[in-house]
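Student: got a predicted structure here, sequence first:
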Amino acid sequence: MSPVVVIAVISSLIVFLLAAGTPFKPAKFVGQLCMKVLIGALFLFFLNAFGSQFGVHVPINLVTSSISGILGIPGVVGLAIIQMYIIV
């Protein structure tokens, strides 16, 4: 499947959901969870950008993004501590 078709389908789905709303609670929950994972990835990006001066690098993947997105700043700090002291 070409990337143009994938982007068109996703864009049309977003426009449809914005126009019609999401009547399903599970869809709303999944959307909020995806948003938290994206915010967690953003937290980790900033940690890696600023932590590179101190030798801190936490890989950005689904597990670490989920942890930092759901737990917030304490999750990011916990991942950084785990990376610095446990995984050497």
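Tutor: Thanks, I have it.
Student: C-alpha from now on. contacts and neighbour counts both.
Tutor: Will do.
Student: in the helix or strand where residue 17 lies, what counts as buried?
Tutor: Using DSSP states H and E, residue 17 sits within helix 3-20. Counting neighbours by 16 or more other CA atoms under 10 Å, one finds that helix 3-20 has no buried residues.
Student: quick one: residue 79 from residue 5, how far?
Tutor: Taking CA to CA, to the nearest Å as the measure, residue 79 falls 37 Å from residue 5.
Student: cool, residue 37 as well?
Tutor: 25 Å.
Student: repeat for residue 29
Tutor: Separation of residue 29 from residue 5 (CA to CA) stands at 26 Å.
Student: check it against this one:
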Amino acid sequence: MKLSRIAIATATAGAPAESDRAYSGSSWGLYSFLMTNLMNGLDQINGGADRHPTEKFGGVMLSALPLAILLFPLQMIAEAEVRLLDRLGV
């Protein structure tokens, strides 16, 4: 339990104090940034604009799976951060 509190405190240390959401500089912002750019990059690698999204969906999802699994702990920290901020009323 102590480790998770330290992880949340470390991940949220970059968030501005006046921010009302857990986004910029926080673990949720980092997770969102990484996953969005990962999916966009894989979309371009798997055909870009030349192929219809339904044709490349499987390739993009299968390519992203290993990295999404590696980012799972960051997602859990981000979810805990958002729940904590909601509970604190921030």
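Tutor: Cool, the structure landed. Here the structure is a predicted model, which is why all the values come from computation and not from measurement.
Student: could you get me the TM-score between them?
Tutor: TM-score of the superposed chains, computed with TM-score structural alignment, normalised by the length of the first structure, equals 0.30; 46 aligned residues with a CA RMSD of 4.7 Å.
Student: quick check: closest non-adjacent residue to residue 28 of the second structure.
Tutor: residue 78 (4.5 Å; CA to CA, 6 or more residues apart in numbering).
Student: residues contacting the one you found?
Tutor: 8, 26, 27, 28, 31 (CA atoms under 8 Å, 6 or more residues apart in numbering).
Student: including neighbour count, secondary structure and distance to residue 54 of the second structure, could those go into JSON lines?
Tutor: Shown next, in JSON lines, are those (neighbours: other CA atoms under 10 Å; DSSP: H, G, I helix; E, B strand; the rest coil; distance: CA to CA, whole Å):
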{"residue": "8", "neighbour count": "20", "secondary structure": "helix", "distance to residue 54 of the second structure": "37"}
{"residue": "26", "neighbour count": "24", "secondary structure": "coil", "distance to residue 54 of the second structure": "33"}
{"residue": "27", "neighbour count": "29", "secondary structure": "helix", "distance to residue 54 of the second structure": "31"}
{"residue": "28", "neighbour count": "24", "secondary structure": "helix", "distance to residue 54 of the second structure": "28"}
{"residue": "31", "neighbour count": "20", "secondary structure": "helix", "distance to residue 54 of the second structure": "25"}
